[in-house]
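Participant: I'll drop the sequence and a predicted model, then ask my questions.
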Amino acid sequence: MPGLTPVPSGTPEGTGAPDTSATDANGQLAELLRRSARGDQQAFAELYDATSARVHGLVLRVVRDPAQAEEVTQEAFLEIWRTAARFDSDRGSAVSWLLTLGHRKAVDRVRSAEASTRRDTKYHDTNHQVAHDETADAVTTTLEAQRVRHAMQQLTEAQREAIGLAYFGGYTHTEVATMLDLPVGTAKTRIRDGLIRLRDAMGVGQ
């Protein structure tokens, strides 16, 4: 941690004595927290410099988004500044307290994002409606199709067959004539007469 004694594990080689550097570092952090609780901004700046990288690393592992991790880390340190007086060295080390608070903020951010996604999905599923114009067009098309089918039943079989091929099958008059084995003129006449009768049956133009 920048500005503070590092916290290595194990004991110094060849001494056989426990390494006190970790204890010293935690003691320094605890003192910085106590000074921060009294409103000492310089102490808080030193605390931030010494621990922000570690807190940020933990937060990033939880939220998995660099931009959000930066925001959450700042939120965590704002909370640390506000609540530094709550730190109790008898209940754990300063590092553990800082990381616990950072982890809690990160988890809150993830849960908030998940809840927002669920709300958006639920709202979309509940309130999604087909656009009015699409609905109206669909209804109109359905009703029109029903009218056409009803009117088609009033045509002769020959007229119905010719119109079905020309207008619903998409074939040209020549192709209709070939498919029905008719002269082109006869095919055109059947289609024309059928359309007139279809128009009358549907009441178009009346």
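Facilitator: Received it, and whenever you're ready, just let me know what you need. In this text, all values refer to a predicted model and were calculated from it rather than measured experimentally. Numbering: from 1, shown residues only.

Participant: Please count neighbours and contacts with C-alpha atoms only from this point.
Facilitator: OK.

Participant: helix or strand for the spatially most central residue of the chain, which one?
Facilitator: Centroid check for the chain by Cα atoms, centre = their mean gives residue 117 as the closest residue, at 6.1 Å. Assessed by DSSP states H and E, residue 117 sits inside helix 94-127.

Participant: Okay, one more to line up with it:
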Amino acid sequence: MGRLAAGDEAALGELYRRTGAKLFGVCLRILNDREEAEDVLQDVYLTAWRRADSFDAGRASPITWLATIARNRSIDRLRQIGRRGGDRPMEEAAEVAETGPSAFDRLAEVDEGRRLGDCLRTLDERTRESIAAAFFGGMTYEQLAAGLSVPLGTIKSRIRRGLIRLKECLSQ
């Protein structure tokens, strides 16, 4: 982020290579429109380029900062689309197959991703797989419960306990 704040164009390219697929996924899941998601993604990187000097590593990681910008910009765009009369219900959003590495694989490329991977491996297999499916695979708790043939409350409790353990592990 420091290189980006200094105006290093190569840093912007590297940032895009490392985060583009994940951020595009965030935009696409919210907007459910490929062209709109591409436009918003471009805006996210323009914002990062212009505001890299305002990034505070003490408050968030670069991917968290970028994902927040992507989410907020996507929601803003969704509101604009609604005002234009384009009715796109979120319930009809299609699953999008990604041809590149998964979000988890991309996260593993950075230090935080490695730390997260290490902490995930400390969880039991059922909890780890449930968290991965929900947060990296985009599945809802209801979809997980149905797919695993377990009560919804069980999935919610399993993931909640797992997230608490992850938080403890990551804070060490």
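Facilitator: That came through, no problem. Nothing here was measured: the structure is a model prediction, and the numbers come from that model.

Participant: Superposing both, give me the TM-score.
Facilitator: Aligned and superposed, the two chains score 0.48 in TM-score terms (TM-score structural alignment, normalised by the length of structure 2); 86 aligned residues with a Cα RMSD of 1.2 Å.

Participant: one step back: next SSE after the helix holding residue 117 of structure 1?
Facilitator: Helix 94-127 of structure 1 is succeeded, C-terminally, by helix 132-152 (DSSP H and E).

Participant: what does that next one contact?
Facilitator: 160, 198, 201-202 (Cα atoms under 8 Å, 6 or more residues apart in numbering).

Participant: Please repeat the previous calculation with a cut-off of 6 Å.
Facilitator: With Cα atoms under 6 Å, 6 or more residues apart in numbering as the test, helix 132-152 of structure 1 has contacts from 198, 201.

Participant: Buried ones in the helix or strand following it, by neighbour count?
Facilitator: Of the helices and strands lying after helix 132-152 of structure 1 in sequence (DSSP H and E), the nearest is helix 157-163. Of the residues in helix 157-163 of structure 1, 159-163 count as buried by neighbour count, 16 or more other Cα atoms under 10 Å.

Participant: who does helix 157-163 of structure 1 touch, helix- and strand-wise?
Facilitator: helix 184-202 (3 or more Cα pairs under 6 Å, 6 or more residues apart in numbering; DSSP states H and E).

Participant: Which neighbouring elements make contact with the helix it packs on?
Facilitator: Packing partners of helix 184-202 of structure 1 (3+ Cα pairs under 6 Å, 6+ apart): helix 157-163, helix 173-180.

Participant: mind checking how far the last one is from the chain centre?
Facilitator: Taking Cα atoms, centre = their mean, to the nearest Å, one finds helix 173-180 of structure 1 lying 54 Å from the centre of the chain it belongs to.

Participant: Report the inter-axis angle for that helix versus helix 184-202.
Facilitator: Angle, helix 173-180 of structure 1 to helix 184-202, by axes from the mean of the first three to the mean of the last three Cα atoms, to 10 degrees: 100 degrees.

Participant: Show me the helices in structure 2, by range?
Facilitator: In structure 2, helices defined by DSSP state H lie at 2-5, 9-31, 34-51, 62-83, 103-107, 111-120, 125-131, 141-148, 152-170, listed in chain order.

Participant: Next, format those as a markdown table and append mean neighbour count.
Facilitator: Rendered in a markdown table, the data for those read as follows (neighbours: other Cα atoms under 10 Å):
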| stretch | mean neighbour count |
| --- | --- |
| helix 2-5 | 16 |
| helix 9-31 | 19 |
| helix 34-51 | 18 |
| helix 62-83 | 18 |
| helix 103-107 | 17 |
| helix 111-120 | 16 |
| helix 125-131 | 18 |
| helix 141-148 | 15 |
| helix 152-170 | 15 |
